[in-house]
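>>> Sequence and predicted structure below; questions after.
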Amino acid sequence: MELPHNGFKAALSEKRRQIGLWSSFSDPDVYELLAGCGYDWMMFDTEHSTVSPQEVAAFLRTLAPYPVNPIVRPGWNNPVEIKKLLDAGAQTLLIPYIQSVSEAREAVASTRYAPEGMRGVAGITRATRYGAVKGYAKTAASEICVLLQVETREALAHLDDIAQVPGVDGIFFGPSDLAASFGYPGEPSHPEVCAAILDGIRHLNKINVLGILSLDQEFLQEAADTGAVFIAVDVDSALLRQAALTRRATWA
């Protein structure tokens, strides 16, 4: 059996715009429904949810028949957590709260086997299709996509160096934590925060591929026009709540 192809990583390498949806529910039925809605990618969030690695594996199976690429966000830049998600079959990881070059290097190392990294070797896993993918340990890195989340002032100060760490496939701006870092908690669309993100996108365009999540559609369009390539345009729970509120309002 051949190593599964990572279509999302291929798209980023060609700077083809990828429109995504942020996901935090714990029910594969929800993801099966959403998988057929035309998004290029869906992000399974284990940082701000109760989702476990075992549930992630179920979600990956759910998406497998559909033309949508799964991304998984671990709870932290933790080699053990990252190892579990990779062994479950995740090929694209969005690693949160990266603030320095050393943290960026550690994130990449967590996705690589020795001697390039520190990922533990296990041959009979879902990632290897239970041993059916021949030579997995030697080729896995070619299809693993590492995205780093930049979400503090400290990270912005080291943006160039973080983006140029070998093995980093993309930089993702997190407006909510950036807003808190700037002193505006709960205000991800604050003008100072938006300006800092747009400056970062402009600056990094020639260095790496940029992504972002926001519920502010006007700002998202501005980020896209500035050069953001992988863009999360909404959150599943926000979509459900807004639809429910809108329907209820029609029967006020």
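Nice, thanks for sending it over.

>>> going forward, measure contacts between C-alpha atoms and count neighbours the same way
OK.

>>> Give me the buried stretch members for stretch 102-122, please.
Under the neighbour-count criterion of 16 or more other C-alpha atoms under 10 Å, stretch 102-122 has 104-113, 118-120 buried.

>>> Adding distance to Trp251, write those out as JSON lines.
Listed next are the buried residues of stretch 102-122 as JSON lines, based on distance: C-alpha to C-alpha, whole Å:
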{"residue": "Ala104", "distance to Trp251": "51"}
{"residue": "Arg105", "distance to Trp251": "54"}
{"residue": "Glu106", "distance to Trp251": "53"}
{"residue": "Ala107", "distance to Trp251": "50"}
{"residue": "Val108", "distance to Trp251": "52"}
{"residue": "Ala109", "distance to Trp251": "54"}
{"residue": "Ser110", "distance to Trp251": "52"}
{"residue": "Thr111", "distance to Trp251": "51"}
{"residue": "Arg112", "distance to Trp251": "55"}
{"residue": "Tyr113", "distance to Trp251": "58"}
{"residue": "Met118", "distance to Trp251": "57"}
{"residue": "Arg119", "distance to Trp251": "55"}
{"residue": "Gly120", "distance to Trp251": "56"}
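
>>> Structure two is appended below for comparative analysis:
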Amino acid sequence: MPAPENRFKAALRAGRTQIGCWAGFADPYATEVLSTANFDWLVIDGEHAPNDLQTIMHQLQVLDGKQSHAVVRLPVGNEWLIKQVLDAGAQTVLVPLVETGEQAAFLARAMRYPPQGIRGAGAALARASRFSAIPDYIATANDQVCLLVQVETARGLGNLDAILATDGIDGVFIGPADLAADMGHPGDAGHPDVQDTIRSALARIAASDKAAGILATDDATAQTYHGWGAQFLAVGIDVMLLARAARTAMELWTDRLGAE
């Protein structure tokens, strides 16, 4: 029996647009609720949300068999963190702040078992192998892992061609907020210079054999990014969706009571 098919990776290779959302509550209950929206992919965020290996694993468990494919974002590009989340059952990993082709190549090797990579072959006790119930897991897992790298600095964009030429990279994700800060416009991803840079980067990625990805937190921007070539597109963050809905409800009643 081989490793399970990575449906998200297959969709990217087929050129299909994948719509996703950020899961930032670090709680399996909230992630399970989010999965009922049937997004194509959900980011279990280990960089800016209070997740650890246990909470990531619990969210992977509730997403088993769901329409929404789990994408685990790590805090840093580290081989042992990659090994841990893959063993916990993740098939797709998003790594922030990738700036060189050499860094991208190292991450690609960290995702894979030898001889293609350096992933430790301890699958016998791993959730990924169904605790040894998938006898061919090690022999077949390399084909089903998916690596997405975030390019979010001027240095990274300067090395974008080298990153795109790296084997083992499935997609390149542009990080608007960090890019804006690095370009001298912190908190202003909508600045014309930042938007021009994003448009150029998405076009370059889309013209390669890699998929282009990005996050937008409003619909107009999401549509713009899709038109610029984004194939895997996150259209919201669960924490922000809840906060907006709650504030809107309270503002509505504050206005009503103030009018009495």
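Nice, thanks for sending it over. On a predicted model such as this, the values are computed, not experimentally measured, just so you know.

>>> Just give the TM-score of the two.
Overlay of the two chains. TM-score (TM-score structural alignment, normalised by the length of structure 1): 0.97; 252 aligned residues with a C-alpha RMSD of 1.0 Å.

>>> Rebuild the buried residues of stretch 102-122 of structure 1 as CSV, extending it with secondary structure and distance to Glu47 of structure 1.
Shown next, in CSV, are these (DSSP: H, G, I helix; E, B strand; the rest coil; distance: C-alpha to C-alpha, whole Å):
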residue, secondary structure, distance to Glu47 of structure 1
Ala104, helix, 18
Arg105, helix, 20
Glu106, helix, 18
Ala107, helix, 15
Val108, helix, 18
Ala109, helix, 20
Ser110, coil, 17
Thr111, coil, 18
Arg112, coil, 22
Tyr113, strand, 24
Met118, coil, 22
Arg119, strand, 20
Gly120, coil, 22
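
>>> and which of the residues you listed is nearest to Gly200 of structure 1?
Gly200 of structure 1 lies nearest to Ala104 out of the buried residues of stretch 102-122 of structure 1, by C-alpha to C-alpha, at 17.0 Å.

>>> Ile162 is in contact with the closest one, correct?
Yes: with contact taken as C-alpha atoms under 8 Å, Ala104 of structure 1 and Ile162 are classed as touching, separated by 6.1 Å.

>>> and the most centrally placed residue in structure 1, what does it touch?
Centroid-nearest residue in structure 1, with C-alpha atoms, centre = their mean: Leu94, separated by 3.3 Å. Contacts for Leu94 of structure 1 (C-alpha atoms under 8 Å, 6 or more residues apart in numbering) come out as Ile71, Val72, Arg73, Pro74, Val146, Leu147, Leu148, Gln149, Phe172.

>>> which of these are also in contact in structure 2?
Counting by both residues aligned by TM-score structural alignment, their matches' C-alpha atoms under 8 Å, the contacts of Leu94 of structure 1 that remain in contact in structure 2 are Ile71, Val72, Arg73, Pro74, Val146, Leu147, Leu148, Gln149.

>>> can you redo those residues as TSV with distance to Ala228 of structure 1 and neighbour count?
Converted to TSV, the kept ones among the contacts of Leu94 of structure 1 look like this (distance: C-alpha to C-alpha, whole Å; neighbours: other C-alpha atoms under 10 Å):
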residue	distance to Ala228 of structure 1	neighbour count
Ile71	17	26
Val72	19	25
Arg73	19	23
Pro74	22	25
Val146	16	23
Leu147	13	28
Leu148	14	29
Gln149	14	23
